[in-house]
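K.L.:
Fold the following.
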Amino acid sequence: PEELEKNVGPVPETKDPRPSFMDEYQAATGNSCGLLSEYWETIYRYPRLSGGAVWDWVSPGITQKARFIPSAEPGLPEGFIMGSAQLVTGRIGKGIALSGHDEWVEIYRDPRLDIAGDQLSLALWIYPRRWNGHSPLITKGDHQFGLRQSSRDSLEFTIHSGKRILLFARVPDDWSYKWHHLAAVYDGRSMRIDIDGATAAEAPASGNIDYSAFAPAIGKNTELHGQEHPGELCNAVLDQVRIYDRAFSPQELYDDTAGGAVLKLDFESVEERGEFFSLGIGGRTYGLIWPDRRVQPELYELKKVPQPVKIEWADQATGTVRIGNRYQFTNLNELQGDWKLQADNKVLQSGGMRIDLAPQSEREIHIPFQKPSTEAGREYRLLISFSLEQATLWAEQGHEVAWEQLELAVADVPPKPAIQHADGRMTVTEQAKIITLQGTSFEYLFDKESGRLTSALFEGKTILGKGPQFNGWRAPISNELEREWGARIIADEYRSAGLDRLQHQVERVEWSQSEESVQLQVTSRTAAAGFSAAFINQYDYTFYNDGEILLTHQVRCEGQFPEWIPRIGLRLMLPEEFNELTWYGRGPFETYPDRKKGAKIGIYSGKVGNQYEPYIIPQEYGNKTDVRWLTLTDEEGIGWFISGDQWLNISAHLYSLENLDRAWYIPQLQPDHRVHLYLDHAVTGVGGTPVKTLEKYRVKAGVYCYSVRLKPINANRESALELGRQAFPLMDQQ
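P.N.:
This next block holds a predicted model:
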């Protein structure tokens, strides 16, 4: 947008009469398409600007069977077959044949494979076939470790310890079309390559292996072999692939007697588990609709922001609205106009209208609504909508073409009612590690070592497993994995500060009790081991005698941080039956701070599982913006009512954050029988692929303070809408 504003839009026609059309101003890569509002504000401001192309319409993806190789040892990571690779006769039993063309075995990025010490052993049997110029064997990206055939007559073993350390060995004369055993070993003092049980090369080496977030793979390097790679990969049959986080002798590896493998694949069978959309080796996740033509959430933003009708207040006091026809050739009398006066989600008044308005012109019209009688805590809006009066080749009759929600300021609003807490008395019991708070209908267990609740019972049901606790990480979105945003991948900047490996250390827990409540203060430090970037947390809890919780959370960032960070907020884990989500905010689909104009403000409900967006590469999803309040309950209405002193960003997932971060394909996602709830004070926007997230949508390292209200509820007895109209209780914020 800045380039358009400075160098393109203002150019006078006398200097350059040509219109401007952008080739690729947006690439809808994964969870993307932020910044559209800023682009179109500029485009509509300058007649010379005519818009641009969005890359792409359909997300690429070929439907394939999800084929897994079970581990030879239960509990270890499985293999995930990519392409058309097949099991064939192996060295012992079966092996996997890789043709050298878009075929490999992907390994889930299990934490046990994050080998970052000074011990490593890689081993496999290989039946090499025709040399094609590329033959990765076992790799974990290009900056951690790997074994590959680097040329027709040479093997290469790599570790990365601040720099790339290489060891080469010549292949034997009878290399091709014969089974050979290969091993690559690092013991903190030297690197070694073994061929057929004998050492073929060895050299001194030292240092801990660097951590890399790229997935391990067999037959491919996941860091190098992407869109720009011509396609040739390993052309061989492989068997008995092993990875160890210890060093072993040539004989132990050759005889397969080494114990403690962290990866052990024998390729004896394949398990099919549904289907998925495969990108192949060179695909990229551009798209506004999924490969099966279902709509992605970004499309709603692209529909709304450049909409052909401009709608804004002209004079709110008289109910006058300014309508602009942005069409080039169509009169607005071809559309049906409607208006609704809303109080929260309730329609108070409504009507229709037909406007005779020529293309590229504006006029003011009066909307004949009556000023409503105001109620405390309600929000009033005027919704104006234009839709197709007749069906067309591209849409059905009644299809909404343009809309706007205009906030209605009302006078003489009564003050919000104060929260009334039920009478009662709470019993507090402190033990070495646990503080128990018990009232008439609830029991909370607070763990002093972790600094969070580890159980919450309400009316006999467990309504909380863990939390709340600070969270600053999210599974990187595609734009945070793209190099277009700068010389270094944004997610790598996050990881270089340890944001993906945060650990919580409690420094202080204190509590006191009054007649009405218990006050509990927790101070903790959240950081990754060995990194300076740290979040200093102060949690100030008030537990009321009726079970309601008021939490003020202050976060102070200290140390070396990236230019911006993913989020500032809280994470809670609930039992999986708490799957009923209702929220008052933007919806019903996901929105983000820089991609929310396409969603109306309202009250929405749905299953937690239905909030999932199946991005072809798993990543952050499901955020809801401008949330006034939410409820998360089971089918019987038991659960939580939550609101904030400021509007929240919220999301609820069936997959853990760790699983979303580490999976590269949808079949690698596994529900962990919990609901993961995120209450965020600040969330970084998604940006546009060619353009970074704008400054105003970035969460910067700094000091943040916010409060949330967590109230156990039985929705059969209490109205969330009425609770949301209550005045938020303010606490002293230090």
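
K.L.:
drop to CA atoms for contacts and neighbour counts, all remaining ones
P.N.:
OK.

K.L.:
State the three-state secondary structure for Leu574.
P.N.:
strand (DSSP: H, G, I helix; E, B strand; the rest coil).

K.L.:
Give me the spatial nearest neighbour of it, chain neighbours excluded.
P.N.:
Counting by CA to CA, 6 or more residues apart in numbering, Leu574 lies nearest to Leu464, which is 4.6 Å off, once chain neighbours are set aside.

K.L.:
who are the neighbours in contact with the one you found?
P.N.:
By CA atoms under 8 Å, 6 or more residues apart in numbering, the contact list for Leu464 reads Thr454, Ser455, Ala456, Leu457, Leu572, Met573, Leu574, Pro575.

K.L.:
Roughly how far does the last one sit from Trp640?
P.N.:
Going from Pro575 to Trp640 by CA to CA, to the nearest Å gives 12 Å.

K.L.:
Okay, buried residues for the longest helix seen in the chain please.
P.N.:
Counting by DSSP state H, the longest helix found in the chain is helix 36-45. Buried residues in helix 36-45, counted by 16 or more other CA atoms under 10 Å: Leu36, Ser37, Tyr39, Trp40, Thr42, Ile43.

K.L.:
closest to Thr552 among the residues you listed?
P.N.:
Nearest to Thr552 out of the buried residues of helix 36-45 is Ser37 (CA to CA; 33.1 Å).

K.L.:
is it true that that closest one touches Gln307?
P.N.:
No. With contact defined as CA atoms under 8 Å, Ser37 does not count as touching Gln307 (11.0 Å).

K.L.:
one more to put side by side:
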Amino acid sequence: NVENFKNHPSVIIWSLGNECGGVGTNFVEAMNTVKKIDLTRFLHYERFGIGKNNPSDFDGKMYGTPEQFAAIAQNKELTKPFYICEYAHAMFNSMGSLTEYSEMFDNNPNIVGGAIWEYQDQALWNKRDPNHPILAYGGGFGEFPNDHYFIHKGVVSYDRSISGTKVKPHYPEMKKAYQWIKTELIDPSKGTIRIKNKYQFISLDGFAGEWNVTENGVKIAEGKFDVPHIEAFNESIVNLPVKVENPKAGAEYFLNVSYTQKGNTLWANRGFEVAAEQFKLPINTPAMNGSKSAVPVKIKKDGNLVKISGNGFSLVFDQKTGFMTQLNKAEKNLLVEGESPKLVLWRAAHRNDDMWTYDNWSKYGLNSLTYSPVDFKVTKVDKSSVKVVSKIKAEGKEGFEAYHTATYLIKGDGSVKVENDVTFAGPRINLGRIGIRYRLDKQLDRVTYFGRGPQENYSDRKTGAFVGLYDLAVHNQYEYEKPMEYGNHEDVRWAELSGGNLPSIQFNADDHLMQISAIPYTDEEMFPVEYKIDLPKSNSTVFTLSTKTLGVGSASCGPKPLPEYLIWTDETHFTYSIKL
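P.N.:
Purely as a prediction, here's the structure:
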């Protein structure tokens, strides 16, 4: 290869290989031979390690935390450039913390750079059975031995789609983390931004600027601006005509700044967005007036059932189980018959990135909890409100228990405030999430929400998902070929489900915001299935509302989610409300 490609202008570094032996005789001889053939380029081999015993031109290490990499870069005893040949792993639903890694690269210029493993998903179509086409991973063609799930990985999908529902959610996150124009909001009152050119060789003359302001996700102002002449590694100040007059009570305002190409290039056309940033504007908005409901609410008991009804709605609880069994609006039950909102603590494991903790989920029975009532009370607060307090024990295995107390404040106007207290007994372990799962009628197949999107996002993979007003189809989201939990959206203010001939239902977060997903399958249905074509026919819209969601990390090859993105079995309180 060295002899063949030594004159190729795209080759900048030679590598001896990937994940082979250490500082052995053969590798050292190979390095020396390469140096004899080509004296103009550096040579890297990660398994030579770092420090005085490393004979290559670079110190190298693959897979570690940003903190670990920064410590190596700042070690004064190490004098060679530091190259991280792999630092994040893009297998199925993974590739967390790119923002932290990108900041680490920016703050440590003696790090040459790093690579994600890898760019394009390696999936291959197997259409030998025309009735059962699959994007095959290891064993998908009947071959043996194989690496099973491990072959499905890539920042972009198998066909390199960068638009539509075939776009892997990893792509916009990487695009955001790797953008070469940095924007800071330094004076919101004047719309003053600082633009920094992170490119190493070119100015920003080839880019045009655009901005807009949104109010609760709706664009209310927009404009274009001239990007100043900024040479590589330099910065400049720009004032944007950003002004919000007469802010609405309770509204949120965001400034979005974008940079696009002025002309066509070999790699992208005019108008292609190369960088973008979003800022929440610190605008003092008037407080929302809390309206008091004067609509009467009724309580009716029939055996074990308790029915709370008001203006065009009713909720039915079973005192024997402690669960809500009906959520009626306009005399139509929005819950699947026989299903109830329940505490959920796990997720259909992201393969293989969740396997470091899934073993505990299975060992302690988080994926097969048994629910039993502890206490149930109904209290008439006043003529227009009723309080229902339901305490449920969710029992797993080997001493694991969770206690969920849901306090429903039901008002006659159709508003339901739900306060949740969750405590745990048994071992302290990591969780997939802490939330409530609703099995809703499958006709409710569209979701409008105010939160991060449009692509799925997680606590450690959300920087490329801006806060906005989005609409998604439950059956038209990016799905992984091996079924697993997907479709999460972070920092959601509210979400409304609608569809078919059913009335809509809206869920609202408290000040701490919420995470939501609305997909056609339960975790229990997805986990054992090898290929998505073999999933059972959907019989519900599975709406999960969480207060905490586990990050995705890169644990199939690298580190698990960073500490700030882990969820533990610690006492938790969260609130949300339902509007019927």
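
K.L.:
that older thread, what about the longest helix of structure 1, how far off from structure 2?
P.N.:
For helix 36-45 of structure 1, the mean deviation from structure 2 after alignment is 0.8 Å (mean CA distance after the TM-score superposition for structure 1).

K.L.:
So which bit of structure 2 is that helix matched to?
P.N.:
Alignment note (TM-score structural alignment): helix 36-45 of structure 1 is matched to residues 98-107 of structure 2.

K.L.:
do stretch 695-708 of structure 1 as well
P.N.:
Mapped onto structure 2 using TM-score structural alignment, stretch 695-708 of structure 1 spans residues 563-576.

K.L.:
and for the matching stretch, what are the contacting residues?
P.N.:
417-424, 428-433, 459-460, 507-510, 512, 547-551.

K.L.:
Buried among the residues you listed? Need that as a selection in ChimeraX.
P.N.:
The following ChimeraX line selects those of the contacts of stretch 563-576 of structure 2 that are buried, judged by 16+ other CA under 10 Å:
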select :417,418,419,420,421,422,424,430,431,432,433,459,460,507,508,509,510,547,548,549,550,551
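
K.L.:
The stretch 401-550 of structure 2: strands as residue ranges?
P.N.:
Under the criterion DSSP state E, counting those that start in this stretch, the stretch 401-550 of structure 2 contains strands at 401-411, 415-425, 433-440, 446-453, 466-473, 489-492, 494-499, 502-509, 514-519, 541-549.

K.L.:
so what does the second one touch, helix or strand wise?
P.N.:
Read it as strand 415-425 of structure 2. strand 401-411, strand 572-579 (3 or more CA pairs under 8 Å, 6 or more residues apart in numbering; DSSP states H and E).

K.L.:
compared with structure 1, how much does it deviate?
P.N.:
Mean deviation of strand 415-425 of structure 2 from its aligned counterpart in structure 1 after superposition (mean CA distance after the TM-score superposition for structure 1): 0.8 Å.

K.L.:
What residues in structure 1 pair up with that strand?
P.N.:
With TM-score structural alignment as the criterion, strand 415-425 of structure 2 aligns to 548-558.

K.L.:
Helices of structure 2, residue ranges please.
P.N.:
Using DSSP H, helices in structure 2 cover 2-5, 25-37, 66-73, 98-107, 170-177, 355-363, 523-526.

K.L.:
What of the stretch 151-300 of structure 1?
P.N.:
250-255, 298-304 (DSSP state H, counting those that start in this stretch).

K.L.:
May I see the ones you listed arranged in TSV, with distance to Glu449 of structure 1 and mean neighbour count as well?
P.N.:
Converted to TSV, those look like this (distance: least, CA to CA, whole Å; neighbours: other CA atoms under 10 Å):
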stretch	distance to Glu449 of structure 1	mean neighbour count
helix 250-255	42	18
helix 298-304	42	19
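
K.L.:
will you turn the ones you listed into TSV that also has distance to Ile713 of structure 1?
P.N.:
Formatted as TSV, the helices of the stretch 151-300 of structure 1 follow (distance: least, CA to CA, whole Å):
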stretch	distance to Ile713 of structure 1
helix 250-255	59
helix 298-304	34
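
K.L.:
Tell me which of the ones you listed lies nearest to His180 of structure 1.
P.N.:
Of all the helices of the stretch 151-300 of structure 1, helix 250-255 sits nearest to His180 of structure 1, with 10.0 Å by CA to CA.

K.L.:
what's the closest one packed up against?
P.N.:
By 3+ CA pairs under 8 Å, 6+ apart, helix 250-255 of structure 1 packs against strand 180-186, strand 198-204.

K.L.:
next one: that helix to chain centre, how far?
P.N.:
Chain-centre distance of helix 250-255 of structure 1: 43 Å, with CA atoms, centre = their mean, to the nearest Å.

K.L.:
cool, and stretch 302-320 of structure 1?
P.N.:
Centroid separation for stretch 302-320 of structure 1 versus its chain: 32 Å, with CA atoms, centre = their mean.

K.L.:
and it, how far apart are its ends?
P.N.:
End to end - CA to CA - stretch 302-320 of structure 1 spans 28 Å.

K.L.:
same deal with stretch 151-160 of structure 2?
P.N.:
Across stretch 151-160 of structure 2, the terminal residues are separated by 16 Å (CA to CA).
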